[in-house]
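In: Whatever this is, show me its structure:
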Amino acid sequence: MSENLRKPFVAGNWKMNGNLALVAEFNQKLADVNASAEVVVCAPSLFLHAFDKDSFSVGTQNVSHLDNGAHTGELSVDMLKEAGCKYAIVGHSERREDQGESSELVALKAKKCVAAGVTPIICVGESLEIREADNVESFVGEQLDALINAMSVEELSKTVIAYEPIWAIGTGKTASPEQAQEVHEFIRGYFFKVDSQLAQGLRIVYGGSVKPDNAKTLFAQNDVDGGLIGGASLKAEDFISICQAAN
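Out: This next block holds a predicted model:
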């Protein structure tokens, strides 16, 4: 698959924000979005039932690597799928840091999603300290190693990779288009060593303070196939503009 056949992908990550009124607003305003990108809203699981899933897809921000059972507070992929989830964010830096999720655990979650027919949006990315030490490729490579060790080529082909430089999440700082492209090219090259067709078809999206005024330039990069949007995904008009920038 060539890069021209990778359908642009834009997902909003509401994080621990939102309410039913915001869901209703999105249902109304996204109903007639003129965007060629695949559009996903990843909201708190509590609100998933209220979305109009005919206009866009919904996803969860986390999922258990375990099956249904005695796991208080967890949500299984089967439960989330029944709630209408087609996507699941796994390995977001906030969970890696706040909940101590390892790359190995993230890989197990991604594998569980694929087995259930839910597409995992797998987050990778470095801190400012790692970037300033010029260890970005080594650090991100180790995160990718865990995926390769746990998943087959066929399983990996059913994922989306999101590169999120931690230093650009919620800080107002954004990686330059050149910085984003450099890491995206590295990630695609990493998977190319595993399987060339996998690498060519894999969608790699950028997350890190994407806004309407910088989205088009970021998405124009050869290996940037869309975005995982944080703060701007809480404003319907801004999110729609970003989705249209991926056309």
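In: From here on, just use CA atoms for contacts and neighbour counts.
Out: Noted.
In: Distance of the residue nearest in space to the middle of the chain relative to Glu164?
Out: In the chain, the residue lying closest to the centroid (CA atoms, centre = their mean) is Ile121, at 3.9 Å. Noted for Ile121: a distance of 11 Å to Glu164, by CA to CA, to the nearest Å.
In: Where does Asp78 sit, in terms of helix or strand?
Out: If you go by DSSP states H and E, Asp78 is part of helix 77-82.
In: Would you mind identifying the next helix or strand past that helix?
Out: strand 85-90.
In: Can you tell me what sits against that following strand?
Out: The contact list for strand 85-90, computed with CA atoms under 8 Å, 6 or more residues apart in numbering, reads 40, 42, 48, 57-63, 106, 109-110, 113, 117-123.
In: one step back: for the residue nearest to the centre of the chain, what are its contacts?
Out: Ile121 is in contact with Tyr87, Ala88, Ile89, Val90, Thr159, Val160, Ile161, Ala162, counting by CA under 8 Å, 6+ apart.
In: swap in Lys7?
Out: By CA under 8 Å, 6+ apart, Lys7 lies in contact with Ser36, Ala37, Glu38, Arg203, Asp225.
In: count of neighbours near Leu147?
Out: As a burial measure, Leu147 scores 22 neighbours (other CA atoms under 10 Å).
In: Might one say that it is in contact with Ser102?
Out: No. Contact criterion CA atoms under 8 Å: Leu147 and Ser102 do not qualify, at 11.4 Å.
In: buried subset of the contacts of strand 85-90?
Out: Neighbour-count burial (16 or more other CA atoms under 10 Å) is assigned, among these, to 40, 42, 48, 57-63, 106, 109-110, 113, 118-123.
In: just checking, next helix/strand downstream of the one helix or strand Leu228 maps to?
Out: Following DSSP H and E, one finds Leu228 within strand 226-229. Next in sequence after strand 226-229, counting helices and strands by DSSP H and E, comes helix 236-245.
In: quick one on the thing from earlier: can you tell me which helices and strands the strand holding Leu228 packs against?
Out: If you count contacts as 3 or more CA pairs under 8 Å, 6 or more residues apart in numbering; DSSP states H and E, strand 226-229 packs onto strand 9-13, strand 203-206.
In: Before we compare anything, build this one as well:
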Amino acid sequence: MDKERKLIIAGNWKMNKTVAEALDLVNGLKRELSNVKEVDIVVCPPFTALSEVSKAILDSNIRLGAQNMSEHNVGAFTGEIAAVMLKEFSVRYVILGHSERRQYQKESDDLIARKALAAHAASLKPIICVGETLQEREAGLTEKVLETQVRGSLAGLSRDQMVETIIAYEPVWAIGTGKTATTEQAQQAHAFIRSLLARLYDEATARKVRIQYGGSVKPSNARELMSQPDVDGALVGGASLEVRSFSDIVKNSI
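Out: Predicted coordinates:
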């Protein structure tokens, strides 16, 4: 598939996998995906598995991501993890502002923006999640919600930092529900986000930013989703927990 931007497919393992299970999964992915060069492949295990998974993928084409980080670099923040700590495990990407954290941990756009700046200061690439709920979509508020989240979560990022930032459009109503946005709905939202980036930055910057789709991505719908002009990859939840399904999503995207 000839794309202007290199596809990036990341697996968000959420709160799943012991260290032993994580190694089983990542070793299987290494075998299945060793020849894939057209896609940036990222796995995001829980913090407890980062060290061992990092060693396991050292000489592979798989990159390591974390599921969250603190906006602070050091200090009295019990239970938090700093960017510099992630760097020790060769983490390159970090998911910020996932809808589950926005919902359960009450994370605000302002907090996510501060985390994004802290990530860039440590040369980590943030994957910033945005997306509307079912009620918001049904009320015709999708673009309003996306604009608020994008503007707020990217506040303070320079053009250069923006180019090194990934946005993940995840309609909340499609996460873990089995419902997927139609390819038209996904493309429409991605195109809107890119047009907003052009307004916030400029056309050239907007063209370089990769926008992933997330929300019940499966091997069966990956090819159609990735064929859309403004869909530059996927942030995969449940289907990233099995070697076969995640490998097939990657292979079907090419």
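In: returning to what we had before: counting only strands, which of the buried ones among the contacts of strand 85-90 of the first structure make the cut?
Out: Among those, the members found in strands (DSSP state E) are Val40, Cys42, Ser57, Val58, Gly59, Thr60, Thr119, Pro120, Ile121, Ile122, Cys123.
In: farthest pair in the residues you listed?
Out: Greatest spatial distance among these (CA to CA): Ser57 and Cys123, at 18.7 Å.
In: before we move on, the earlier item: residue range for the helix holding Asp78 of the first structure in the second structure?
Out: The alignment of helix 77-82 of the first structure onto the second structure (TM-score structural alignment) covers residues 83-88.
In: List the residues that contact Phe26 of the first structure.
Out: With CA under 8 Å, 6+ apart, Phe26 of the first structure has these contacts: Ala236.
In: tell me which element it is part of?
Out: helix 20-29.
In: Now that helix on the second structure. Mean distance?
Out: Averaged over the aligned pairs, helix 20-29 of the first structure sits 2.3 Å from the second structure after superposition, using mean CA distance after the TM-score superposition for the first structure.
In: residue range for that helix in the second structure?
Out: By TM-score structural alignment, helix 20-29 of the first structure lines up with residues 19-28 in the second structure.
In: again with stretch 213-220 of the first structure
Out: Aligned using TM-score structural alignment, stretch 213-220 of the first structure spans residues 220-227 in the second structure.
In: returning to what we had before: TSV please, covering the helices and strands packed on strand 226-229 of the first structure and showing mean neighbour count.
Out: Below are these laid out as TSV (neighbours: other CA atoms under 10 Å):
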stretch	mean neighbour count
strand 9-13	25
strand 203-206	28
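In: Next, format these as CSV and append distance to Glu132 of the first structure.
Out: Formatted as CSV, these follow (distance: least, CA to CA, whole Å):
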stretch, distance to Glu132 of the first structure
strand 9-13, 27
strand 203-206, 20
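In: out of the ones you listed, which comes closest to Gly170 of the first structure?
Out: It is, among these and with distance given as CA to CA, strand 9-13, at 11.8 Å.
In: Comparing that closest one with the second structure, how large is the average distance?
Out: Strand 9-13 of the first structure sits 0.2 Å off on average (mean CA distance after the TM-score superposition for the first structure).
In: Ser57 of the first structure -> the second structure?
Out: That one, Ser57 of the first structure, aligns with Arg63 by TM-score structural alignment.
In: give me every residue that touches the residue lying closest to that match once chain neighbours are set aside.
Out: Using CA to CA, 6 or more residues apart in numbering and skipping the chain neighbours, the partner closest in space to Arg63 of the second structure is Val42 (4.6 Å). When contacts are counted by CA under 8 Å, 6+ apart, Val42 of the second structure touches Ile8, Ile9, Ala10, Gly11, Ile62, Arg63, Leu64, Gly65, Tyr93.
In: The fourth one against Val43, yeah?
Out: Yes. With contacts defined as CA under 8 Å, Gly11 of the second structure counts as touching Val43 at a distance of 4.8 Å.
In: Give the buried residues for stretch 66-78 of the first structure.
Out: For stretch 66-78 of the first structure, the neighbour count (16+ other CA under 10 Å) marks Leu75, Ser76, Val77, Asp78 as buried.
In: tally of neighbours for Asp24 of the second structure?
Out: 15.
In: separation between the match of Ser57 of the first structure and Val231 of the second structure?
Out: 20 Å.
In: Sketch out the helices for the stretch 51-200 of the second structure, chain order is fine.
Out: In the stretch 51-200 of the second structure, the helices defined using DSSP state H, counting those that start in this stretch lie at 83-87, 99-104, 109-121, 134-138, 142-153, 159-163, 183-200.
In: which residues in the first structure does the second one match up with?
Out: Helix 99-104 of the second structure lines up with residues 93-98 of the first structure when matched by TM-score structural alignment.
In: nearest spatial neighbour of Ser54 of the second structure, skipping sequence neighbours?
Out: Leaving out its chain neighbours, the residue that sits closest to Ser54 of the second structure by CA to CA, 6+ apart is Phe89, at 5.9 Å.
In: Asp145 of the first structure maps to what in the second structure?
Out: Alignment note (TM-score structural alignment): Asp145 of the first structure maps to Arg151 of the second structure.
In: ugh, wrong one, I meant Pro44 of the first structure
Out: Here Pro44 of the first structure is matched to Pro46 in the second structure, going by TM-score structural alignment.
In: Its match against Trp13, yeah?
Out: Yes. With contact defined as CA under 8 Å, Pro46 of the second structure and Trp13 form a contacting pair (6.9 Å).
In: Closest one to Phe246 of the second structure out of the contacts of Val42 of the second structure, please.
Out: When the contacts of Val42 of the second structure are ranked by distance to Phe246 of the second structure (CA to CA), Gly11 comes first, at 7.6 Å.
In: what residues are up against the closest one?
Out: Applying CA under 8 Å, 6+ apart, the residues contacting Gly11 of the second structure are Val42, Val43, Cys44, Leu235, Val236, Gly237, Ser240, Leu241, Phe246.
In: swap in Arg101 of the second structure?
Out: Taking CA under 8 Å, 6+ apart, we find Arg101 of the second structure in contact with Glu107.
In: What does Ile122 of the first structure correspond to in the second structure?
Out: Structural correspondence for Ile122 of the first structure with respect to the second structure (TM-score structural alignment): Ile128.
In: if I look at that match, how far off is Ala82 of the second structure?
Out: 17 Å.
In: same check, this time on Leu25 of the second structure
Out: Distance from Leu25 of the second structure to Ala82 of the second structure, counting by CA to CA: 26 Å.
In: Kindly report the same for Glu107 of the second structure.
Out: Noted for Glu107 of the second structure: a distance of 17 Å to Ala82 of the second structure, by CA to CA.
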